[in-house]
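Participant: Build me a model from this:
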Amino acid sequence: MYIDEDAIKSFSLNNTYEQESQYFPLSCPYRQMNPFPPFPQGGPQSGPQGGPSSGRPPSSAPNFTPPEPKVQQFGATPLIDQGAIRPCLRRFVYIWPKRGRGFWAWLTFVGPRSVSGFRWYRNTWRYFGMDLREISSFQCF
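Facilitator: Sure, this is the predicted structure:
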């Protein structure tokens, strides 16, 4: 393919972006999109403390670790459904990931494939997000 000087001079990166947003549907896996919802008011570590409308947890995490529920598996690995974890929105929830140690969380978003909110880490709440496929089990409080 031969590209002449006029084609190079007329190339515009802005035009390419406009074409991408015009021709690629939102569901296209190659489209550049943020996988997590926007941060709550004021960003991940700022904003009002507590309160039902702020999205942040009202207090520190509970000071106990619940026992992990025993789940019977018949062949395939069980998957967590968004409908099952949705009642845990704006409540304390203990999450056991498939890899790593369990942790306390305060969920502010439940999507079709992911959850996000605040995770209790080293005596403070940190914003986090994770794929539902990475959750082994959970328990709401």
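Participant: C-alpha from now on. contacts and neighbour counts both.
Facilitator: Noted.
Participant: And stretch 99-107, end to end?
Facilitator: This stretch, stretch 99-107, spans 19 Å end to end (Cα to Cα, to the nearest Å).
Participant: Now the second one, please; I'll put the structures next to each other:
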Amino acid sequence: MLYRFPRPPFGGPPFLFQPGPTFRPPIGGPGMPPVGPGGPSDASMPPGRPPSYTPERAPGIRAVDPGAIRRCRYRYTYLWLENGQEFWSYLTYVGRRSVSGFRWIGFRWVYFGTDLRNIESFICQ
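Facilitator: This is a model prediction of the structure:
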């Protein structure tokens, strides 16, 4: 698709713009980490690898309150999800109904997000 803008008022040729395969509109919103063509900014990246152990699960937690998990922002946090998945994360955003940040997949961090209803239990380091 080729966009043609009108001739500038001061003269000169019209401006042509054609988005290429690397063109992506900015993603994110208020309270979200800055995201561009390369993903979230380095400022919100985890400082290193997560702890090398799996923490013991706290008994009895069934509902996750945003106020309780908010203290886990910018800290290594182990999550147990309702679907049986469990992993180390580094949360950078905690909203009223969701969290997002980075998830450790064994050899690197990847950006993720989930609804608070999906979190069965968590523990912060």
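Participant: Name the helix or strand for Ala68 of the second structure, please.
Facilitator: Per DSSP states H and E: Ala68 of the second structure is located in helix 66-70.
Participant: What span of the first structure is that helix aligned with?
Facilitator: Using TM-score structural alignment, helix 66-70 of the second structure lines up with residues 82-86 of the first structure.
Participant: mind listing what's buried in that stretch?
Facilitator: Across stretch 82-86 of the first structure, burial judged by 16 or more other Cα atoms under 10 Å covers Ile85, Arg86.
Participant: for stretch 71-88 of the first structure, same thing?
Facilitator: Along stretch 71-88 of the first structure, these residues count as buried under the neighbour rule (16+ other Cα under 10 Å): Ile80, Ile85, Arg86, Cys88.
Participant: Okay, the third one and Ile95 of the first structure: tell me how far apart.
Facilitator: Which is Arg86 of the first structure. To Ile95 of the first structure, Arg86 of the first structure is 13 Å away according to Cα to Cα.
Participant: which stretches of the second structure form strands?
Facilitator: Under the criterion DSSP state E, the second structure contains strands at 3-4, 16-17, 35-36, 39-40, 76-81, 86-94, 98-104, 109-115, 119-124.
Participant: now the buried residues of stretch 71-88 of the first structure in a markdown table, with distance to Phe128 of the first structure?
Facilitator: As requested, the buried residues of stretch 71-88 of the first structure are exported to a markdown table (distance: Cα to Cα, whole Å):
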| residue | distance to Phe128 of the first structure |
| --- | --- |
| Ile80 | 18 |
| Ile85 | 16 |
| Arg86 | 16 |
| Cys88 | 15 |
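Participant: Show me which of those residues is closest to Thr65 of the first structure.
Facilitator: If you rank those by distance to Thr65 of the first structure using Cα to Cα, Cys88 comes first, at 16.8 Å.
Participant: what about Tyr74 of the second structure, neighbour count?
Facilitator: Tyr74 of the second structure has 18 neighbours, counted by other Cα atoms under 10 Å.
Participant: and it, what is it in contact with?
Facilitator: Going by Cα atoms under 8 Å, 6 or more residues apart in numbering, Tyr74 of the second structure touches Pro46, Tyr90, Leu91, Thr92.
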